[in-house]
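In: let's see this in three dimensions:
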Amino acid sequence: MDSDLNPQGWIWWPEREDLSLEFTRLLASAQEGGATFSECWLTASRVDFAGDDSCDDSWHREWTVTAELNRERASSAAAQGHPATARSNWLRAVNYYLTAAHPFDLSPDKRLSAIASMRECAANYLDCREPRGEVVSIPWLSEFTLQGYYLPARPGGDGAPVVICIGEPGHHKEEFLFKLARHASERGMALLAVDVLGDGTGLSLEEVSLHHKPERAIAAIMDYLAGRDDVDERRIAILADGWSSSFVARGIAFDHRFAAAVCDGGIWDLHLRSFLNPQNRPFGVEPCPELEADRILRSIRCPLLVAAGERRGLTADRIAELTDRLRAGRRDRDVTLEISEGQISEGQISEGPETATGRGRSDNSILANEFIFDWIASRIRS
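Out: Purely as a prediction, here's the structure:
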């Protein structure tokens, strides 16, 4: 199957858009140290899209080979006393294993094997980091424990500020090790990378989602950090990576311990629920989902940054309109709206040359991450 690079920066295998999206995510991670362009192109060229073998199996096999090469280089460098080289290779191995596990129709055994190898490389990276990181378990449900990676700030005396980086349900926390950890460390902040996928030993995410709401994990994560001696519990921020739900906004709406938050602020929920309120329904007949979403997002008290790519499914004008609801009734509210390819502040849109920052896009994510972490640092500095 031929590949094509179009002017918007998307790599297309015409019959496998899912793999095209994953490949462009991988390319975007190269600028943060999660891959190398040469390894990406070489590995992709070996994938057999038209042969007798399953395309998904070929994809898994080739990315696993590349991941294991990086893993071997990391182990060799660590044994020879070269921790910097070991760290960079383990991070790339983490990302390549994540890509190997991506195909939706991949057999469960192969996916679980790739995820297990990815987590082993992540643990090796933490052991080699300075200061050393930790694999932590966070109690949430009696049958479901969250797993996280805690990367402490460099020693500075008192408890350090922390940013919680959490992905949308289904996204893996390992991506934050190369995507966001450096930005936190350079600004004197510790980082807790966590997801809602659990520790792999209990129930599946699908089983948990049937009976529990993922936003309820936010309080458990905050409880864990507040109990650490090396954390300043007055300076804990949260960053939600992704815009396919508002579960983080729902989680912080009634937990007022956060010093700052970067998320959609409930905008996605508000946008979706607005379609569930038929105009001909008499007001008061039953709860209005749009008003309920308004109530939740207006309950967020901490400084809030709404950061979005302009091509994430909502237009800039629509995002600005919904964000104005966040400010309604509280003019002293600290709400910042930033849209790549133009910024919005207090409802005014300014055009800019920055490229979009959506997940799965081959774009300039560094600019977005620098802006986000500068904003977080300014809010939790004191």
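In: can we go C-alpha only for contacts and neighbour counts from here?
Out: Fine.
In: which element, helix or strand, includes residue 21?
Out: Per DSSP states H and E: residue 21 is located in helix 17-29.
In: swap in residue 239?
Out: In this structure, residue 239 is located in strand 231-241 according to DSSP H and E.
In: which outside residues touch that strand?
Out: 158-168, 225-226, 248, 257-263, 376, 380-382 (Cα atoms under 8 Å, 6 or more residues apart in numbering).
In: tell me which strands and helices the following helix or strand past the helix holding residue 21 is in contact with?
Out: Scanning forward in sequence from helix 17-29 by DSSP H and E, the next helix or strand is helix 37-46. Applying 3 or more Cα pairs under 8 Å, 6 or more residues apart in numbering; DSSP states H and E, we find helix 37-46 packed against helix 17-29, helix 55-79.
In: by contact count, what packs against the shortest one?
Out: Read that as helix 17-29. strand 11-12, helix 37-46, helix 83-100.
In: please redo it, this time with the cut-off set to 6 Å
Out: Helices and strands touching helix 17-29, by 3 or more Cα pairs under 6 Å, 6 or more residues apart in numbering; DSSP states H and E: there are none.
In: just the angle between it and helix 55-79, please?
Out: 20 degrees (axes from the mean of the first three to the mean of the last three Cα atoms, to 10 degrees).
In: now do the buried residues in helix 17-29.
Out: By 16 or more other Cα atoms under 10 Å, the buried positions in helix 17-29 come out as 19, 20, 21, 22, 23, 24, 25, 26, 27, 28, 29.
In: for the first one, give its distance to residue 219.
Out: With distances defined as Cα to Cα, to the nearest Å, the gap from residue 19 to residue 219 amounts to 35 Å.
In: and the strands in the stretch 251-382 of the chain?
Out: For the stretch 251-382 of the chain, strands defined by DSSP state E, counting those that start in this stretch occupy the ranges 260-262, 304-309, 335-340, 343-345, 348-350.
In: using TSV, lay out those together with distance to residue 76 and mean neighbour count.
Out: What follows is those, written out as TSV (distance: least, Cα to Cα, whole Å; neighbours: other Cα atoms under 10 Å):
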stretch	distance to residue 76	mean neighbour count
strand 260-262	39	27
strand 304-309	40	24
strand 335-340	41	22
strand 343-345	45	18
strand 348-350	49	13
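In: one more to put side by side:
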Amino acid sequence: MFTYFPENYMWSSTVVMSLMAGGQLGEMHRWLSALRSAEGNMEAWDGAWVGMATQQEELAAADLNAGHRLSAGARYARAAAYRLLGERQMPPGSDKLARYKAALDTFDAASLHAPFPIERVEVASPDGSLPGYLIPARSSEPAPTVIFYSGLDVTKELLFLFIREEFIRRGISVLAIDTPGVGAPLRLRGVPSRPDYEVPTAAIIDFLETRADVDSSRIGILGISLGGYYAPRAAAFEPRIKACVAWGGVWDYGALWTRRWETQTKNISVGFFQLKWIMGTATMEEALQRVQQYKLDGVMQRITQPLLILHGAHDLAISADDARKAYEAASSADKQLRIFSEAEGGAEHVQADEPDAARQLIADWFARRLRARTALD
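Out: Next up is the predicted model:
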């Protein structure tokens, strides 16, 4: 992985994730270079990411004044990514909520000036309203749709920025959505994660079935990082899912976090505070107990839908062995495990070091399994 901060995996992974979301290295370097030789300081970190976002917002406003709407939209999108990724490292109780709300405002500006429609939706669920962005396929007929789930609290805005137009170019609509334990439900209403992700998934599919522009017989699901647990769990218990992709293999998330905590590993992308916040517990001990429910043994065996698992050979966050175990356990007749090597690139966690090959593979795989009509058909 490109280690912008040679001694800080956590901060370096944020830089790489920013590039994955469309960030520009030069823009980030102007604000982060002073932190490379300093000890980890959250105040300086926050100031740098707010500064780089604010600069892009000001330049976007100038673009709008000059009549350059698409250029402004691109700058607002990068600024939203900078705000969200800077905020992601901040623990609750700081300025985290204010930073998150500012990022939502910036993303609203980006979506207003995007080159294709982005529809804001709200899905009723047992955990309350789940906000999402539906990016409709360019089709006059009901289109296949992929539900896109986060990992350990990557928001729906970042999910959109990771995938952008790759699905709609292939005739597939995509719903990037905040679910229990991530994004708005967690930050604004304190809704923690839950192991039975088939529950919010059922509510989301119920919503999709009400839409005339969605072919409810062709619904797929994609999960990134911890979404590599959420998506297979949902597919295993929700037969209306017709194809499943785990963008990062998961096997036993509880055992993984127990090892992380016992070794105090530095190879995690966020601080240890994140687990208890997302699990909705007061202590780390309670969080470690609750996360033991997040395992796929006994779950993967129930999956019969087409399945794709992607993983990096040099993934320091989750071992490729976990992806292999999940793949071997799956009952799908049509299943594929794609492990990216260091020689070809994409060997890090969720291929964040070189994500384009993974993005293209995921979109092509869904297009074939969901029988999508591309713009060229």
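In: picking up where we left off before, turn the buried residues of helix 17-29 of structure 1 into CSV, including distance to residue 235 of structure 1.
Out: As requested, the buried residues of helix 17-29 of structure 1 are exported to CSV (distance: Cα to Cα, whole Å):
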residue, distance to residue 235 of structure 1
19, 39
20, 39
21, 36
22, 34
23, 36
24, 35
25, 31
26, 32
27, 34
28, 30
29, 28
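In: quick check: residue 148 of structure 2 is in a strand.
Out: Yes: the assignment for residue 148 of structure 2 (DSSP: H, G, I helix; E, B strand; the rest coil) places it in a strand.
In: to which residue of structure 1 is it aligned?
Out: If you follow residue 148 of structure 2 across to structure 1 using TM-score structural alignment, you land on residue 165.
In: what residues are up against that match?
Out: 193, 239 (Cα atoms under 6 Å, 6 or more residues apart in numbering).
In: one step back: quick check: the strand holding residue 239 of structure 1 aligns to which part of structure 2?
Out: The aligned range for strand 231-241 of structure 1 in structure 2 is 214-224, by TM-score structural alignment.
In: quick one: the matching stretch to chain centroid distance?
Out: Distance, stretch centre to chain centre, for stretch 214-224 of structure 2: 16 Å (Cα atoms, centre = their mean, to the nearest Å).
In: again with stretch 175-192 of structure 2
Out: With Cα atoms, centre = their mean, you get 12 Å for stretch 175-192 of structure 2.
In: give me the most central residue, structure 2.
Out: The centroid of structure 2 falls nearest to residue 150 when counting by Cα atoms, centre = their mean (3.7 Å).
In: give me the distance between that one and residue 175 of structure 2.
Out: Distance of residue 150 of structure 2 to residue 175 of structure 2, given as Cα to Cα: 11 Å.
In: show me where the stretch 151-300 of structure 2 has its helices.
Out: 156-163, 183-189, 198-208, 227-237, 253-263, 273-279, 284-290 (DSSP state H, counting those that start in this stretch).
In: any idea which of these is most buried?
Out: Highest mean neighbour count among the helices of the stretch 151-300 of structure 2 (mean count of other Cα atoms under 10 Å): helix 227-237, with a mean of 26.
In: average offset of that helix relative to structure 1?
Out: Helix 227-237 of structure 2 differs from its equivalent in structure 1 by a mean of 2.5 Å after superposition (mean Cα distance after the TM-score superposition for structure 1).
In: report the angle between that helix and strand 307-312.
Out: Angle of helix 227-237 of structure 2 versus strand 307-312, following the same axes, to 10 degrees, is 170 degrees.
In: what helices or strands is helix 227-237 of structure 2 leaning on?
Out: strand 241-247.
In: how far away is the equivalent of residue 368 of structure 2 over in structure 1 from residue 292 of structure 1?
Out: Alignment note (TM-score structural alignment): residue 368 of structure 2 maps to residue 378 of structure 1. Residue 378 of structure 1 is 31 Å from residue 292 of structure 1, where distance means Cα to Cα.
In: so between these two, which is more surrounded?
Out: More neighbours surround residue 292 than the other of residue 378 of structure 1 and residue 292, with 14 against 10 (other Cα atoms under 10 Å).
In: against residue 270 of structure 1, how distant is that one?
Out: Distance of residue 292 of structure 1 to residue 270 of structure 1, computed by Cα to Cα: 9 Å.
In: check residue 118 of structure 1 too.
Out: Distance, residue 118 of structure 1 to residue 270 of structure 1, using Cα to Cα: 36 Å.
In: same question for residue 306 of structure 1.
Out: In terms of Cα to Cα, residue 306 of structure 1 sits 14 Å off from residue 270 of structure 1.
In: residue 73 of structure 2: neighbour count?
Out: Per other Cα under 10 Å, the neighbour tally for residue 73 of structure 2 reads 26.
In: that one: what's it in contact with?
Out: Counting by Cα under 6 Å, 6+ apart, residue 73 of structure 2 has contacts 110, 113, 114.
In: so what corresponds to it in structure 1?
Out: For residue 73 of structure 2, the aligned residue in structure 1 is residue 87 (criterion: TM-score structural alignment).
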